[in-house]
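# pasting the sequence and the predicted coordinates here, then a few questions.
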Amino acid sequence: MAGATFGILGPVQVRAADGREIALKGKEHALLTMLLLNVNAPVSRDRLIAALWETAPPSAVSNLQTHVARIRKALGSDVRLFTRGSGYLLEADENDVDLLVFDREVRRARADARRGDLVAAARGFQGALALWRGRPAEGVQVHDWMRERVAELEERLAETRLDAAEARLGAGSPAEVIGDLRSFVAEQPLRERAWHLLMLAYVRAGQRHRALESYERARTHLVAERGAEPGLDLRRLHAVTLADERSAAEPGPRTTVCQLPPDHADFVGRRDEVAAVTRNLLSAHGTSAGTAVPVSAISGQGGVGKTTLAVRVAHQLRHEFPDGQLYIDLRGCERHPLDAAEALGRFLRALGLDSSRLPADLDQRVELYRESLADRRYLMVLDNAADEAQVRPLIPGTRGCAVLITSRQRLAMLPATRRIDLDVMPVADAVELLGNIIGAEKVVDTPSEARTLVRLCGELPLAVRIAGAKLAARPHWDLGHLITRLSDTRGRLGQLSHGSREVRASIAIGYQSLPSQAQRMFRRLGLLEAPDFAIWAGAALLDTSEPEAEQLMEQLADVRLLEVAGHGPGGQVRFRFHDLIRAYARERAEADETDGARSAALERAFSGWLDLARRAHRRLCGGDYRIVHGDGIVWRLDAKAAERVVADPLAWIEAEAAGVVESVRQCAALGFDELCWDLATSTMDLFQTRSFHNEWRTTHETALRRARVSGDLRGQAAMLHGLARLCFALDDRTGCGPALEEALELFDKAGDRHGHALALVNQAELHRLQGRDADALACYEQAGEGLARAGDRSMEITVMRGIGRIHFRMGRLEQAGTFVRRAVRMADEVGDVRSREFTRIVLGEIVLAQGDPAAAEGHFSQALAVLGALGFPSGVGYAALGLAEVRLARQDVADAERLLEQPLAIYRDIGDKVGQARVLFTQAEVWRRQRRLEEAAELLEEVVALCAAIQAPSRQGLALRLLGDVHRDAGDLPAAVAAWRRALPFLEATSAPEAGKVAALIEQHTA
């Protein structure tokens, strides 16, 4: 992070590379805190807005962009704060954030402890603990989900304190840790591990009576708060202490049943899940939950570590269930799961019943099983369950026992069940697991490669274990070698196999258990490159109804071959693949589907995206205006359902932006030429409104390349026109002209008069911005016939607004107002809300110039509210700038300066240099009136350079004119005259009224 460091383990601290402390206040401080609490993980915009405002204002999206931009400005190049989808990601290296340093040091210390180097471990834990300066994010009011994160960090702190005490105790320093442990149990008196360590420290320090006193205090707290006696470990240590033993020796051989598989020595992470399952299972011995047998059900996709987690918890709780632990693999993912009667037979035999006594009837076996378990304390681990019907007979009838289930299904119909949905591992935990397998020093030495490797494994524990096993078996391989092999997505599953274990087989188990239609849905969804998709996409792929598609996709989600990604526009559930499962789905599609079937399925899906994109565009722009289309769509959604999905067109493009980009790429690769460019052009205005410039560029450049290869003249022209508009949005006047010229030529060759007129309007806009008003008016007039023939009223609005702006610049305010008011009325008739409010801002500028700030404020305020609710950042910035200029006209200079913060932040965030130049120009005028003349002059030189870079001669001339005024106010007439003389050529070419005024000033001060 270029030298900046951040502290979150206490009050938030930000230090620049030079050691300066950077102070952020208010919502910027809170926003940075939220991002630091989730460093290196994206945080959704909705979460951030919910945390920043109890009741989000209509302008919350643009306000959030403002706060992000202010953080970027305050930290400059010292921060890597990126937009990710509809959220933000704060990216940091391990040494840049105290939380990341803490995690790294704890991992190293635990690795030392596993190797038996307790002195080094104790030193490492103490170094990690020294990073804590108080509560995480201390002093910041936290939202509910932030509070959960803070609680998680505090839990990690508590576990690390106990790890440190245990290491120091094992290193032979019992007397030194007693004080720390006494403080700990005073703070958290219900942690049995802390009491156990304190008793052990007293025993080893020769203070047996203190150990016995500690046991009584622990027992008092536990009975009072939990209604339960201390666990077996504490009771056993108490017993040996009474017998004057000097250490807590392990007990002798047990006679109870234990069928548990071995625990994984390299188990890492899953702290919250372990704690949740443990709490629930221990309630079997409490009194607060009635008489129901507690059941914990861990669900998740194959290879995610369900069994590993269940076995770890079961081993940790062995002493809480002293009568025994029964385990069985129910083979739920196989074609023939284990019969419940057979499972009961195995359990009954393990409980000591002779096979000859076992009844054949299922109900009789259930009765015998529950009778055998009555008033006893057993833990049953039911691994790999198929469904509720399979496990229901295996649940004991009386409290005292507990049940731990794993399944790919969510077992929603079991009573008294605590369900844990297990996701893939966090990257840091997956890296630690890899280090446990191949050696911690290898991941410590190459942390970036280790993170890349686990990401290629999809953070799936099984895949990480297999990758680690391959590296351990081939010591001549380094991480980079395996990364190269895994980077080929088509061969990745083949690489993730070692010995008898492979990721492909784990996925195949779930796939093979599906009916044929669900298998077909799985295969075809795997053909899509979109990161997530709605139900309609599945319907298109199978050419079926949405209800049937939803049923099949939910079936895939039930067996964890799909993941629910959330809800999208129209309330449709959105699904996604884990990367490795997608690779398997594609393998099956290529093996089991013909080329024709795959191509037809994809063409229907991409047609669905196009159909929705067209509908969303029509809703945004009031009709099929501003763009050209191809001639057909292969597949359409049900009309009512489609209109419901795009009821909020900008919410739709937010949900589908990545899918549109990937669909355009796939269309290009598959030769769906017209689909490719039509989808790109249909989403252009949607992308522009949300300032999705990267997506806009990618789709158009991809489609242009394909259209050039296929010789599609209309497609080439449409994409060049779209790229020219993108140049406008990014203030790239150099690239705009050539693209428009070629688009005009190609539209003409293709005989597309509407497309030709669209390009002429944008050429007129370019001439206007360059101050070539006569050329602009000629282009506007020439475009009119083609627009009228096509019925493109939205572009007629652009023409009227452009002509009005030319009159405005020439000082003809009445004529300007006439054209712009007509444009507002037409936009209202058409239903083009975006154009109407954007045009209203221009009207506000005109009436402000006519000396009516009250009317101007009304126009700007209405536009700000509507465009803010619409989520149109550049429009919001434009309206907010207008309000600042109203304040300036009323001589409220301080309020004007305050109001300028928002548009400047927005324009910087979206990269709008014209907008930045306008705001900085107004800021310079504010400083001039505040007599901050030196600062104003420096700022205006910056504006002049910016306008020169983006080829905005009118703005450049106005900035130089104001620079001359500033020098004159400062008493430097030679500098003033020099600035005015620099301004005059620009103004003579672009603004006759201003040119006359400046010429008069030069004459006045040189006479």
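Perfect, I can see it now.
# C-alpha from now on. contacts and neighbour counts both.
Fine.
# how close does the nearest residue to Leu75 once chain neighbours are set aside get to Asp909?
For Leu75, the nearest residue in space outside its immediate sequence neighbours is Ala16; the separation is 7.3 Å by C-alpha to C-alpha, 6 or more residues apart in numbering. Distance of Ala16 to Asp909, computed by C-alpha to C-alpha, to the nearest Å: 21 Å.
# can you check Leu920 too?
According to C-alpha to C-alpha, Leu920 stands 15 Å off from Asp909.
# go on, Tyr215?
60 Å.
# what number of residues lie near Asp595?
Applying the criterion other C-alpha atoms under 10 Å, we find 11 residues in the vicinity of Asp595.
# ok, back up a step: isn't the residue nearest to Leu75 up against Ala74?
No - with the criterion set as C-alpha atoms under 8 Å, Ala16 and Ala74 do not qualify as a contacting pair; they are 9.8 Å apart.
# between the two, which is the more surrounded one?
With neighbours defined as other C-alpha under 10 Å, Ala16 and Ala74 compare such that Ala16 has more, 20 against 16.
# shouldn't Ile8 be in contact with Leu35?
No - here Ile8 lies out of contact with Leu35, judged by C-alpha under 8 Å, at a distance of 10.2 Å.
# who's more crowded, those two?
Using other C-alpha under 10 Å, the more surrounded residue of Ile8 and Leu35 is Ile8, with 25 against 20.
# and the more buried one, how far from Val101?
11 Å.
# show me the helices in the stretch 601-750 of the chain, by range?
Along the stretch 601-750 of the chain, the segments classed as helices by DSSP state H, counting those that start in this stretch run 639-645, 649-670, 673-682, 684-689, 693-710, 713-729, 733-750.
# this is the other structure I want to compare:
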Amino acid sequence: MRPSLDCWQGRTEERQKIREWMADGNIRLIGITGLGGFGKSTLAAKIYEDDSGEFDKKFWVDVSRRLTFSELARRVLLRLGLSPPTVEAIPELSLVDALVNHLREGRHLLVIDNLESLLQQDGQWLDAIYEEFFHGWLGCGGKSVILVTTRERPDLPEIKLQWLPLPGLSPAEGANLLGALGILGTETELLDFAKKAEGHPLLLTLVAGFLRAEEESNPQISHLQRYGLADVAQLVTDEKLKGLHRGKIDIWMRLVLDASFNRLSDKLQRLLLNLSVYRIPFNAAMADVQLPGEEVSERDLRQLARRSLLQEERDNNGGRWFQFHPFILAYVKQKAGDLTEAHQKAIAYYKENAKSEPWQTISDIAEYLEVFYHCYQMGEYDDAFNTIRLCANFLRLRGYNTVRVELYGQLVKAWQQNNSESWKFAASLNNLGNAYYSLGQYQLAIDYLQQSLVIAREIGDRNGQAKSLGNLGNAYYSLGKYQLAIDYHQQSIAIKREIGDRNGEAKSLSNLGNAYYSLGKYQLAIDYHQQSIAIKREIGDRNGEASSLIGLGSASDSLGQYQLAIDYYQQSLAIKREIGDRTGEANSLIGLGNASDSLEQYPLAIDYYQQSLAIKREIGDRNGEATALFNLGNTLAKLGRKSEALAAYQNARDLYQAMGLDADVQNAENAIQSLFRKTNIWMSLPKAIVGFLLRWVNRLWRLLHTFLRQ
């Protein structure tokens, strides 16, 4: 929902300044800052609607309910024209790069409203991925512009950005706003009141709403005196207001809200208080459930909107939706007290309207996320856990790891405060650790997984122990501690066999195969992958089967069994394409490229690398893109296509540098220097001799590498 522009007034200078910044070409981020109620969102909406004709596409995102970056990025990428399967295939760790790169490709406007919802009180970020995105955009953005509204400035480098502190309206603009809202009075009266109100748009709107409701036929500004609301300078001397550490405008707005609320009917008072449990826009159907046995209509909601207690907007289909201004929401919640029954009614509504599987996007599970929120607000943590458990696999498989971190992080925090030792607490710790693992934060993952293991052992939860042990093995594997990973996987598989968990056993066998491969024990790796694939085929796990096939291909390649490796990679590729796994498809193609290169089928290897590279770029996987480029450079160098090889190496190096992967940067740099040396030494030799020598050097290197790994 964007703020209504029906009564737009003024802001001529501010709009002109923002238009100049957007046209500058060197400014990538514009921020509108100011106190709550000053009209930041309304100004952004005006820019969005009327001053953005130069942009190819534009997007409005409200993050006031702590929208995760994953959700924001996927929504924008879909609007940019990417297909749903492509967007869903982008790993969460690659979403920052994917969004930055696709915004760079065109001239787009992205408005992010209520950015302060993502910040701590000291201006630091609640979600590190948002910080990474903004830093990445400022560092390498293109012609697109990001416009944010916020009460607090985030900690960002002061480059290629501009901040616009938003003041109140001028007296003339304030007077015009009152007139547009239907308030009568002489020009002097309206100007005088707007000046006393310091041009505060929300205060002016609340006053107008109050007068329209109380003085329907003749809403004169001077009639405020009848209600004791004409001049805050007199009001702040009231005994009941002493000791309130607020500005005069804040006090004035609260007094106007008190007057408006007290004049509502009992039904509308109860309705307004109950509606405050909703954190997202609501319609008449959602409002109706809050007063069972009493008919709640759209007219009731519009009556509250007429008093400016709610904001009203229409959707694309003409439906009416309502929500609170943040200041008014805080006021109503403070007045409401215990809202347990209202939360329960909201839960019943969302459960009744929840979508059934299969789910395609996170929007399909929106009702479950709202049920989780309301259960959590009531302190019903077991119910919150049970709710999110229904869609846990969807979140994991689709890569919504920041969503998992937020949800399980809330549960873990609550149960830690209550000193819980339930299996659900252990499972939440385990899921939180897995989410951090998927985000590449391995040490943090280990900390939570160890906590989960301790509780699972204390309460005798064998299944929980096996899961925590296996996940610890994965985390240590990613840190390069392969023997420690093997120890954890061996403990995990023993329990899984004991309790008859065939799927878990297959996963552990595959993980053991990966660990032994990394230790150079290729035949042992093959044995474990073959045991794993047998079980996965037995239980019908197609994705797991394809992953094990990739493991078999890698081990066979390292043993010099190149044609066998190609067979495994081809089988994996067919399955990955069948199930729509774009990341897995790209990985299978890289494997095929490696095996073809080993067989000296260089044109075929190049074709596979280029196919993989196209997918990696499409889904924004920078690490995979760099790997494909580096391998492509190796093959091009063997064919003597030095300029193309050099470009591939340099592009790979630049990507590695951007990701902070120093070891990979050095490998790419070594390849570049080696290319230069070979060019200088052999530039006078016939190409046939050079190719022959390169092939033998490559073979000797692979044999030596295999010997050293074993």
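Looks like it came in fine. Keep in mind that what you see is a predicted model, and the values were worked out from it rather than measured.
# out of the helices of the stretch 601-750 of structure 1, which is closest to Leu525 of structure 1?
Evaluated over these, closeness to Leu525 of structure 1 peaks at helix 649-670, with 12.7 Å, by C-alpha to C-alpha.
# now for the closest one, which elements pack on it?
With contacts taken as 3 or more C-alpha pairs under 8 Å, 6 or more residues apart in numbering; DSSP states H and E, helix 649-670 of structure 1 sits against helix 595-621, helix 673-682, helix 684-689, helix 693-710.
# list the buried residues in stretch 431-450 of structure 2.
Buried positions in stretch 431-450 of structure 2, judged by neighbour count with 16 or more other C-alpha atoms under 10 Å: 431-439, 442, 445-446, 448-450.
# what does stretch 844-855 of structure 1 give?
Applying a neighbour-count criterion of 16+ other C-alpha under 10 Å, one finds Gly844, Glu845, Ile846, Val847, Leu848, Ala849, Pro853, Ala855 buried in stretch 844-855 of structure 1.
# still on that earlier bit, farthest-separated two in the buried residues of stretch 431-450 of structure 2?
Across the buried residues of stretch 431-450 of structure 2, the two members that end up farthest from each other (C-alpha to C-alpha) are Leu439 and Gln450, 17.7 Å apart.
# name the nearest residue to Met253 of structure 2, ignoring sequence neighbours.
With C-alpha to C-alpha, 6+ apart as the criterion, Met253 of structure 2 has its nearest non-adjacent residue at 5.7 Å, and that residue is Leu203.
# my guess is the one you found contacts Ile251. True?
No - under the criterion of C-alpha under 8 Å, Leu203 of structure 2 lies out of contact with Ile251, with a separation of 10.2 Å.
# how big's the offset between stretch 669-678 of structure 2 and structure 1?
Between stretch 669-678 of structure 2 and the aligned residues of structure 1, the post-superposition mean distance stands at 5.1 Å (mean C-alpha distance after the TM-score superposition for structure 1).
# just the buried positions in that stretch, please.
Residues of stretch 669-678 of structure 2 classed as buried under the neighbour-count rule (16+ other C-alpha under 10 Å) are Glu669, Ala671, Ile672, Leu675.
# what range in structure 2 does stretch 280-300 of structure 1 sit on?
Residues of structure 2 aligning with stretch 280-300 of structure 1 are absent, taking TM-score structural alignment as the criterion.
# repeat for stretch 740-758 of structure 1
Under the criterion TM-score structural alignment, stretch 740-758 of structure 1 matches residues 449-467.
# mind listing residues that contact the matching stretch?
The set of residues that contact stretch 449-467 of structure 2 without belonging to it, under C-alpha atoms under 8 Å, 6 or more residues apart in numbering, is 421-423, 425-430, 433-434, 468-469, 471-472, 491-493, 495-496, 499.
# element containing the residue nearest to Gly553 of structure 2 when sequence neighbours are not counted, please.
Closest residue to Gly553 of structure 2 apart from its sequence neighbours, by C-alpha to C-alpha, 6+ apart: Ala565 at 4.1 Å. Element membership for Ala565 of structure 2, per DSSP states H and E: helix 562-579.
# centre of the chain to that helix, how far?
Here the centre of mass of C-alpha atoms in helix 562-579 of structure 2, compared against the chain's by C-alpha atoms, centre = their mean, to the nearest Å, lies 32 Å away.
# could you do stretch 311-324 of structure 2 as well?
Taking C-alpha atoms, centre = their mean, one finds the center of stretch 311-324 of structure 2 at 25 Å from the center of the full chain.
# no further queries at this time; thank you.
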